[in-house]
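>>> Got a sequence here, can you build the structure:
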Amino acid sequence: MTAIRAGQLTRRIRIQQRSVVQDSFGEALAQWADLITVWAEIQPLSGRELEVAQRISSEVTHQIVVRYQPMFADTRAVAAYRAVYKGRIFDIHASLNEDERNICITLLASEGLNEG
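So this is what the prediction gives:
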């Protein structure tokens, strides 16, 4: 993708990062905090069904395209993020900066196996 056309990014998504907090008993709890809200294009790529914990689960992989943000430059940090769109949770696995042009970022994500 060389340029982002007007009207291409039609989904408003939240990018979240996991943080660990302690409850009143001192137990560590995982929470998700919003980092940024951006416009995106979400395209499904593939789907599969598999057995997890003796039940059938489905997983769908997606390509999420967003405008370039410096926070997406560190691929290892981005792999710890998730995207949320209308209650749907997408676990982000990688970010791709096409041709290193800093125009758009493609996030490779999956949906369905867990809740982040």
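>>> alpha carbons only for contacts and neighbour counts from here, please
Fine.
>>> Next, the buried residues of stretch 63-71.
Residues of stretch 63-71 classed as buried: Gln63, Ile64, Val65, Val66, Arg67 (neighbour count, 16 or more other C-alpha atoms under 10 Å).
>>> quick one more, to check against the first:
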Amino acid sequence: MAFTAQELNTKIQLQSMTTTRGPDGEIVTAWSTYAEAFAKVEPLLGREFIAAAEAQSEIAAKVTMRWRDGVNARHRVLVDGEAFEIVSAQNIRTRNRELLLYVKRLE
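Here you go, the predicted model:
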């Protein structure tokens, strides 16, 4: 599943949940961007959508990007300002060159 640099034409943000204490001592959680990258974002269609839906419901798209260590299902992806939960992060061919994320839309 090699890709060309031209296919990585969508700028995405990778975010993680941060927890801090507010001025009154309460715990405040928020999403913060820890990286930006260019990726190939494709909606799942037809058989691929049906196959993915068997494993995880509501998977909306797959995001292919250059390898980045540490990306996992506790993070989320912003695509054009829209948030997606990472359902699965896969190291393609375990070569640390490409990362495939299956994501679902957050409501």
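>>> On the three-state scheme, Arg8 of the first structure is what?
Let me fix one detail, which is that residue 8 of the first structure is Gln and not Arg. Under DSSP: H, G, I helix; E, B strand; the rest coil, the three-state class of Gln8 of the first structure is coil.
>>> Please name the residues that touch it.
Ala40, Glu41 (C-alpha atoms under 8 Å, 6 or more residues apart in numbering).
>>> mean deviation of the biggest strand by length in the second structure from the first structure?
In the second structure, with assignment by DSSP state E, the single longest strand is strand 27-43. Taken over the aligned residues, the distance from strand 27-43 of the second structure to the first structure averages 0.9 Å (mean C-alpha distance after the TM-score superposition for the first structure).
>>> That strand maps to which residues in the first structure?
Using TM-score structural alignment, the residues of the first structure aligned to strand 27-43 of the second structure are 28-44.
>>> which residues of the second structure fall in helices?
With DSSP state H as the definition, the second structure shows helices at residue ranges 46-55.
>>> ok, now which ones touch the residue nearest the centre of it?
In the second structure, the centroid-proximal residue (C-alpha atoms, centre = their mean) is Val77; its distance is 4.1 Å. Taking C-alpha under 8 Å, 6+ apart, we find Val77 of the second structure in contact with Ile12, Gln13, Leu14, Gln15, Ala83, Phe84, Glu85, Ile86.
>>> Among those, which one lies nearest to Gly22 of the second structure?
Gln15 (20.4 Å; C-alpha to C-alpha).
>>> How many neighbouring residues does the closest one have?
Using other C-alpha atoms under 10 Å, Gln15 of the second structure has 21 neighbouring residues.
>>> what's the answer for Val79 of the second structure, then?
For Val79 of the second structure, the number of neighbouring residues by other C-alpha under 10 Å comes to 16.
>>> Repeat that for the one 5 residues further on.
Counted with other C-alpha under 10 Å, the neighbours of Phe84 of the second structure add up to 21.
>>> rewinding a little: relative to helix 46-55, how tilted is the longest strand of the second structure?
Counting by axes from the mean of the first three to the mean of the last three C-alpha atoms, to 10 degrees, strand 27-43 of the second structure lies at 150 degrees to helix 46-55.
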